[in-house]
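# Structure for the following, please:
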Amino acid sequence: MRLQPDEDQRALRDGVRELLARRFGPRELREAVERPGHLDRGLWRELGAAGFFALCLPESEGGVGLGLPEAVLAFEEAGRALLPGPLVATHLAAGRVPGAAEGHAVVTGPLGGLVEWLGEADVVRGDTAGAVPLRSVDPLTPLHRLPAAGAPDLVAVLLTAAEQLGSAGRTCELAVQHARTREQFGRPVGAFQAVQHLCADMLVRTRTARAAVHAAAVTAGPADVHAARLLADEAAVRGARDCLQVHGGMGFTWESEVHLHLKRAWIRTRRAGPATESEELMAAALLEKED
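A predicted model of the protein is given here:
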């Protein structure tokens, strides 16, 4: 990937989107919301069979043999679809935990002082001693809180940023769709300048974050990854908030997916630890270049 996906990478992205549209569309999303804490094992195994968890695993070890750029594209689609489950932890466990790559095992572990889907996991990697249940704002992400947060894995930070990017892109689409079809005072709400500005800002933040995330997937440098994380977090959280503004009160209803994107985005911002840690790492990298 040279910041723009090539033909093969676009085919991979489209394939993941088609799979998720078929297996986790609006109806399945609503069913998942109505059954909080329940993970669809059939879908998990289907993701494994499609190579979702084994994208970066060498072919000699039974994986797909691709790289971090391809994984980022796949996780961007997962974020767009609000796919539930400890996706990042299971991906990182492929080749290390039997069954993780194939989707036969659900793997979780600490990320930013939180543990997702602890009750559904077959394997828990890392120290989760003292983990206590936490009331999650997102019905699709059951949480446990740890007494202390460890340093996040750099790949986990980047894949989470990719999920945030997918969510930002989706909320931008939803805002534009609603602005075109919803009428107020005899005109589409998108005809009003305030709504146009909201949609334009969402698009700019999303495209800026996409450039940063895709660049970080190529370089894998710590400063690049944390810069991508900050931009993707902003695009996802502010994008979901602006999308709610475009939708008005109906965006807060359970029938709408908009509020789910906001709640998931809030949780993802915790996976890499406090934002100040990413900001300090970037500042240190910039000062080092000046010296």
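
# C-alpha only now, for contacts and for neighbours.
Noted.

# Could I get the full set of strands for the stretch 51-200 of the chain?
Under the criterion DSSP state E, counting those that start in this stretch, strands of the stretch 51-200 of the chain are mapped to 107-108, 110-111, 114-116, 123-124, 132-134, 143-145, 183-184, 187-188.

# Residue 276 - how many residues pack around it?
10 (other CA atoms under 10 Å).

# Can you list the buried residues in whichever helix or strand it is part of?
Secondary structure from DSSP states H and E places residue 276 in helix 275-290. By 16 or more other CA atoms under 10 Å, the buried positions in helix 275-290 come out as 278, 279, 282.

# Including distance to residue 270, could those go into CSV?
Below are the buried residues of helix 275-290 laid out as CSV (distance: CA to CA, whole Å):
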residue, distance to residue 270
278, 12
279, 14
282, 18
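
# and which of the residues you listed is nearest to residue 107?
residue 278 (25.9 Å; CA to CA).

# Do I have it right that the closest one meets residue 224?
No: the criterion here is CA atoms under 8 Å, and residue 278 misses it with residue 224 at 10.1 Å.

# Show me the residue at the heart of this protein, geometrically.
residue 163 (1.9 Å; CA atoms, centre = their mean).

# Pull the contacting residues for residue 72.
When contacts are counted by CA atoms under 8 Å, 6 or more residues apart in numbering, residue 72 touches 158, 159, 162, 213, 214, 217.

# which ones are touching the third one?
Read that as residue 162. Here residue 162 is in contact with 72, 73, 75, 76, 79, 213, 232 (criterion: CA under 8 Å, 6+ apart).

# Distance of the first one relative to residue 12?
As judged by CA to CA, to the nearest Å, residue 72 and residue 12 stand 11 Å apart.

# before we move on, what about the second one?
When distance is defined by CA to CA, residue 73 is 8 Å away from residue 12.

# And this one, please, so the two structures can be compared:
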Amino acid sequence: MDFRLTDEQSDLRAGVRNLLAGRYGREALRASVDSGGALDRGLWRELGEAGFFALRLPEADGGVGLGLPEAVLVFEEAGRALLPGPLVATHLAAGTVPGAAAGTAVVTAFDLGGLLVAHLAEADAVLGAPLLPAGEPVRSADPLTPLHRAAAPGNAGDALGPYRDEGALLTAALQAGSALRTVELAVRYAREREQFGQPIGAFQAVKHLCAQMLVRAELARTAVYAAAVTADPAEAAGAKLLADEAAVRNARDCLQVHGGMGFTWEADVHLHLKRAWVRAEQWRTAGEAEELLAAELLAAAE
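Okay, the predicted model is just below:
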């Protein structure tokens, strides 16, 4: 399978990266953290105007008319930039919830299992379910992902059935983007930080850490791209499994490369780790992905 991007796909990825670098750079990221994770509605509308949410809608319906392979490229860049908000749910709702495609509506989902919902207090709709009042706030590991407990039937997550595979894959793309970004952060710091008169990147232990991070990130990205081409549920589950591991372990190894500096609030590495923890519980957990893959393997062996 050839995963080389077309010129149009390369231009799309570059365009999204430039947009996010200009609109959601480090200063904006830190401002979001300082605000307690409040969603920037202006940014949300700009994403809508840029076609982020309507990417896969047919042109006849006001969309961009692209496919799942292009969507994972866009979400990979969003993960790299740590762009906050219920991006996946709003993207999946673009064809059914008024305002979602244009970015004038924020759509969340029961994608965390149980009754926990991200950004519920700011949402205009819930994917596949009625909008419910935001109940008790729940402490979130990620300062940019506010959580609330909703008063709803325990089977509210069942409404995600038609969306779960694509939701898991797009979340995997976010995780892959984060994993790739932490590789960049680790390598940059290893080049700049000196110990004993030389960059720490010259030390074998640091080289090994960075090499392992790159392998994990590229493996996850390849799995995400493959699942986007085949649209196979088992491959989407496998991609989510690999991307979750890459995002979490790469963030931890990036902290190791940074040493004590990486554990400070001023460093961005901890934000990648905390976001990776939350995403690992969204749409399809590791246990759920493993169960789906095991069922597929058993069916193939019969």
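
# ok, residue 73 and residue 12 of structure 1, which is more surrounded?
The neighbour comparison of residue 73 of structure 1 against residue 12 (other CA under 10 Å) goes to residue 73, with 25 against 17.

# Excluding covalently adjacent residues, which one is nearest to the more buried one?
The spatially closest residue to residue 73 of structure 1, leaving aside those adjacent along the chain, is residue 13, at 5.8 Å (CA to CA, 6 or more residues apart in numbering).

# which ones are touching the equivalent of residue 247 of structure 1 over in structure 2?
In structure 2, the residue paired with residue 247 of structure 1 according to TM-score structural alignment is residue 258. Residue 258 of structure 2 is in contact with 186, 189, 190, counting by CA under 8 Å, 6+ apart.

# Same check on residue 246 of structure 2?
Counted by CA under 8 Å, 6+ apart, residue 246 of structure 2 has contacts 175, 176, 179, 213, 216, 217, 220.

# For it, pull up the helix or strand it's in.
helix 233-258.

# Could you tell me which residues within that helix count as buried?
233-258.

# before we move on, what about stretch 23-35 of structure 2?
Quick answer for stretch 23-35 of structure 2 (16+ other CA under 10 Å): 24, 29, 32, 33.

# And stretch 150-157 of structure 1, by the same measure?
155, 156, 157.

# Tell me which residue of structure 2 lines up with the first one.
By that I understand residue 155 of structure 1. Residue 155 of structure 1 maps onto residue 166 in structure 2, by TM-score structural alignment.

# list the contacts for the closest residue to that match other than its chain neighbours?
Using CA to CA, 6+ apart and skipping residues adjacent in sequence, the residue nearest residue 166 of structure 2 is residue 236, 7.5 Å away. Neighbouring residues of residue 236 of structure 2 by CA under 8 Å, 6+ apart: 165, 166, 168, 169, 224, 227, 228.

# hang on, the last one packs against residue 75?
No: under the contact definition of CA under 8 Å, residue 228 of structure 2 does not touch residue 75, with a separation of 11.9 Å.

# quick one: residue 193 of structure 1 and residue 246 of structure 1, what's the gap?
12 Å.

# next one: residue 126 of structure 1
Taking CA to CA, one finds residue 126 of structure 1 at 42 Å from residue 246 of structure 1.

# again, but for residue 147 of structure 1
39 Å.

# Could you do residue 280 of structure 1 as well?
34 Å.

# Then residue 239 of structure 1?
Relative to residue 246 of structure 1, and taking CA to CA, residue 239 of structure 1 is found at 11 Å.

# can you tell me which residues contact the residue opposite residue 136 of structure 1 in structure 2 once aligned?
In structure 2, the residue equivalent to residue 136 of structure 1 is residue 140, according to TM-score structural alignment. Shown in contact with residue 140 of structure 2 (CA under 8 Å, 6+ apart): 146, 147.

# packing partners for the helix or strand that contains residue 33 of structure 2?
Assigned by DSSP H and E, residue 33 of structure 2 belongs to helix 26-34. Here helix 26-34 of structure 2 touches no other helix or strand, going by 3 or more CA pairs under 8 Å, 6 or more residues apart in numbering; DSSP states H and E.

# next one: the following helix or strand past it to chain centre, how far?
Going down the chain from helix 26-34 of structure 2, the next helix or strand is helix 41-49, by DSSP H and E. Centroid separation between helix 41-49 of structure 2 and its chain, computed with CA atoms, centre = their mean, to the nearest Å, is 18 Å.

# Likewise for stretch 64-78 of structure 2?
12 Å.

# Mind listing what's buried along that stretch?
So stretch 64-78 of structure 2, judged by 16+ other CA under 10 Å, has buried residues 64, 68, 69, 70, 71, 72, 73, 74, 75, 76, 77, 78.

# Now do the contacts for the residue lying closest to residue 20 of structure 2 once chain neighbours are set aside.
Distances taken as CA to CA, 6+ apart place residue 81 nearest to residue 20 of structure 2, at 6.9 Å, with adjacent residues excluded. Residue 81 of structure 2 makes contact with 20, 21, 24, 25, 177, 178, 181 under the criterion CA under 8 Å, 6+ apart.

# counterpart of the last one in structure 1?
If you follow residue 181 of structure 2 across to structure 1 using TM-score structural alignment, you land on residue 170.
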